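Visitor: Compute the structure for the input listed below.
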Amino acid sequence: MKSVIPLADRLQPRSFATRSLWVVSACALPTLLAWPWRDFLDPANTAMLYLLAVAVVAARAGRGAAIATSLSSTALLDFFFIHPRYTFTVGDVQYVVTLAVMLVVALIIGNLTLMLQREKEAALEREQQSHALYELASRLSGATSLEQLAIATRDFLHDSQACCGVLLMSHNDVLKPVESAHRLDSTLQTIAAFAALQRVETRTLLDDSRYWLFLPLHGTTYVRGVLAIDAGVTSLDALDARRPLFEAIAALVATAVERLHFVDVAQRAQLQMTDERLRSSILSALSHDIRTPLTVLYGMSDALAQQPLPPDVRETAEAMREQTLRLNGMVSNLLDMAKLRAGDLRLNPEWQPLEEVVGASIKLLGLALQQHPVQVTLPPDLPLLKFDAILMERVLCNLLENAAKYAPPGSAIRISASTADGQAAISVCNDGSRFPPGNLDRMFELFERGDAESNVPGIGLGLAICRSIVEAHGGTIRASNNENGICVTFTLPLGEPPAIEPEDGDE
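Guide: Prediction:
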């Protein structure tokens, strides 16, 4: 890759000896060329040769050399070609004008030539920078990981700018180099963290008088990292001359990092969608294919249990019926979950009191709640709530069943309700059990169980069904550990229930 040499480096003044050589040569050559023709050429024509020399010196040796050449050329023209010769005395007044105009024109030509040279060098530098940035963008566009991104950036800075670059990315609010082999000392690491935190460009001068530049990589929402560049320069002017290019490089790197981030997000979302679609298909297939033979099996076991049988055979038949009934409940959960995931849930909401649904749920779970006294605490002023009674009964049954399964025998199960901020909060709590520490929201995912190694039967669908039903009603559900056990709380919107007109006998 062709190195991009900054304009300030290309136009650095040459050494004094080199500039002096240019001045002497530019003055001597026109003098030697014009001297044999001194009697035939008008001094104004000879002045053209000196002006040409001034233009060449301005383009090759800089402003100071061009001024020196202008003054020297004027003096040589007067000394060798204007009568009286070999003296600086001017015999004709018109030559005074000639010499003055020549000096002014020489200075103007020198300045204009120098300006054109600078414009040419600047255009060449911009073209080289654009080409280099295009090559970097091509490299970064093909990167599929942060490691490839860091290597491409490091190689580009080394090849085109003869400097060192380290890419640091933010991981859990900590900046770490992408390449483990390239680490920064504690001082530079602290400065990089400051640049990322303040979202501003930062520079620092090390003990060896080398400047480092820290450029934050701005994303759409936050700073994703920092590009640390050892500029390899010892002067602030040289660093400022390179700063626009370094900022452009950082912008390209930030865009590439952002692209990799969103590609990763899109891939994860695609995988999640495929996973959810596969789960729903499996749930639907299993629930429909198993339900029919399971119903037949339950009917046969129930009929067998009704027959006059020896005690041990009757006990086996009743155990078969209970296990078949439990398996039927699991398949029902699978079928319900498949319907909920497919969006086939149809609500039939009505305004009704919560205590009726609570009472019906406790009655349905009478056998499962035999060893657990249920304490219901509902405020007397609890308004009517709008919900689908059958689905809400399913929510309460699942919560009560879970509370009973994981609570020690004899412990109480508590149902309570309260209102605040336009929401009614209903809680089901037990004593003696705990949710696993960590992310409690995972408890409401499919096939997630509180204790994967527990002997308690279940496949981890109850809380997932509860969340789907509650969210369909516009509410939320959460799990928590308290001092004595666990609580699952869900909310329902209060809304504006209709006014209840008193009956004639109540007036």
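
Visitor: going forward, measure contacts between C-alpha atoms and count neighbours the same way
Guide: Fine.

Visitor: Look at Gly474 and tell me its secondary structure.
Guide: coil (DSSP: H, G, I helix; E, B strand; the rest coil).

Visitor: My read is that it contacts Phe490, right?
Guide: No. Taking contacts as C-alpha atoms under 8 Å, Gly474 lies outside contact range of Phe490: 10.5 Å.

Visitor: here's the other one to compare against:
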Amino acid sequence: MSRPHAPAPLSTAPRRRWHYPLAAAGCGATTLLTLPLHDWLEPVNAVMLFLLTVVVVAARLGRGPAVMASFLSVGLFDFFYVPPRFSFAVSDIQYLLTFAVMLTVALLIGHLATGMRQRAEEAQQAARRAQALHALAHQLAGALTAEQVLHHLQAFMQDQLGADLHLWQPSLDHGLVLLQGDHTSTPAPSASLTLLARSIAQDSARPHAHHVQDEQGSSDGAGTHHVLLPLTGSTRNRGVMMVSLSTWAGPNAPDAQGNLRHHTDMLDAVSALAATALERLHFVDVAHQTELEVRTERLRNAILSALSHDVRTPLTALVGMAETLSLLQPPLSPQAQEMAEALRGQALRLHEMVSKLLDMARLQASLQGQRSHLPLRLAWQPVEEVVGASIQLLGTALAHHRVVVDLPSDLPLIQLDAVLMERVFGNLLDNAAKYAPPDTDIHIALMAEAEHLLVRVRNAGNGFPPARLQEVFALFARGEPESHVPGMGLGLAICKVIVEAHGGHIEARNPDDGGAEVCMRLPLGTPPTIEPEQP
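Guide: Purely as a prediction, here's the structure:
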């Protein structure tokens, strides 16, 4: 395992080796400066100069050199200033008190100066870290891809801690996928770390940070300490971030675990920034996809509307000319008359398809313009009249089928748009007639439930494909894609839009005894009270 370069926070040990000789040199320099002034300088002033030296050493070199300077200053003062001079003997017992007070004051001053120095360094380090986090947040705010987010995070960790960083993101199969970055020389995480990352991503109740020590090191005592943090977003987990710091055995080996635990707050802040950046990218993708879908839907509706209008006019003329051919005098031959009738029938079928396209385009345009609320002309009226009008409108489409209506006598009034609901019943009956065998019955059953009116339309056909029961109401969807029955897959889609606009629900099902059935529920509401007529 190759040793990483020593980052700034871990590279102070070589410089500290010179602190103690510098502290001793400072005490010696104070002695050399004050010794020629012994005859004019009072001992108390010499003590002040030695205490000043201790303050400077504590402020510049740290606690250990300050303690050494305190003891060394007392010894030098005793050796050079206290009689008998140039010996450690003390002729007057009061100098022992002087030594004790001098040592105590020197240690106290050194401790206070060291504390101030340490707090100043911590404040500077916190300011630098805050500035680095601010720069990282600015970089992540401009990232356009997850790879760019990973690149900025890896560069930040290398600059601040000399650590490696890996990032897992959720995959489409609800797993985790390792995001590949620019640092290709960094080894991929082991299988055990990948499993731990998956468990962290799935279990939101776990602790915030997870420290893992790599037990398998190289022959020179190298090892790796890992910290795994979940990237928790506002809606769900956005992945797992792992920070890895390598260590090696030796007198100057850094404590990776202690160093990473010391920077827990910074790691938490980085993970929060990473989660925010990844969540922002996710919502940007969702917004782009939604905008694309809206534009696609608008374009499709515009094409349908334009096509329907442009095709409807020549179709109307075609139907009129076919009817004119059948009314010519003298009459056409039987063969020509049959061809004119066939031409008229096919033109009417095509006209019906175009009318459905135009209706669907209008309905969807109304939904978009009215914020998903179709404008309805609601009125309280008996639903049996709507059913009867729909049966009469179909006419020849029901020539080979008998419609059986199960209609209770106590049905309440229903608030609905009669024109649109006639279209619903007409589409349901038309579909039932198309897919039912000839000379079979089509059943319509109405029943009042607690809060809804249940309507069932059923035929004796082969039923809906079981795997596509939820898809038959989609636009241009058909029960049998390769069916010989003519149609465009718009009838049930129109029914779904109209029923849901009324606050109801529609579904397709296959009864156990065969056939196909469409069930819809319409809200009953509270009909108005009808007062009896006065005699």
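
Visitor: follow-up on the earlier one: need the overlap of contacts for Gly474 and Phe490 of structure 1.
Guide: Jointly contacting Gly474 of structure 1 and Phe490 under the rule C-alpha atoms under 8 Å, 6 or more residues apart in numbering is no residue at all.

Visitor: which other helices and strands contact the top helix by length along structure 2?
Guide: Counting by DSSP state H, the longest helix found in structure 2 is helix 264-326. Packed against helix 264-326 of structure 2 by the contact rule (3 or more C-alpha pairs under 8 Å, 6 or more residues apart in numbering; DSSP states H and E) you find helix 94-141, helix 146-160, strand 223-232, strand 237-247, helix 334-369.

Visitor: hang on, the earlier thing: please identify which of Gly474 and Phe490 of structure 1 sits among more neighbours.
Guide: Phe490 (22 against 11; other C-alpha atoms under 10 Å).

Visitor: Show me what that one aligns to in structure 2.
Guide: Aligned by TM-score structural alignment, Phe490 of structure 1 pairs with Met520 of structure 2.

Visitor: likewise Ile362 of structure 1?
Guide: Match for Ile362 of structure 1 (TM-score structural alignment): Ile391.

Visitor: isn't there a helix covering its match?
Guide: Yes. According to three-state DSSP, Ile391 of structure 2 belongs to a helix.

Visitor: With adjacent residues omitted, what lies nearest to it?
Guide: Leaving out its chain neighbours, the residue that sits closest to Ile391 of structure 2 by C-alpha to C-alpha, 6 or more residues apart in numbering is Gly426, at 7.0 Å.

Visitor: Return the residues in contact with the alignment partner in structure 1 of His452 of structure 2.
Guide: Correspondence of His452 of structure 2 to structure 1, assessed by TM-score structural alignment: Gln423. Counting by C-alpha under 8 Å, 6+ apart, Gln423 of structure 1 makes contact with Thr491, Leu492, Pro493, Leu494.

Visitor: Which of the residues you listed fall in strands?
Guide: Thr491, Leu492, Pro493 (DSSP state E).

Visitor: Check the contact between the first one and Ala420; I expect there is one.
Guide: No. Because the distance of 10.0 Å does not satisfy C-alpha under 8 Å, Thr491 of structure 1 is recorded as not touching Ala420.
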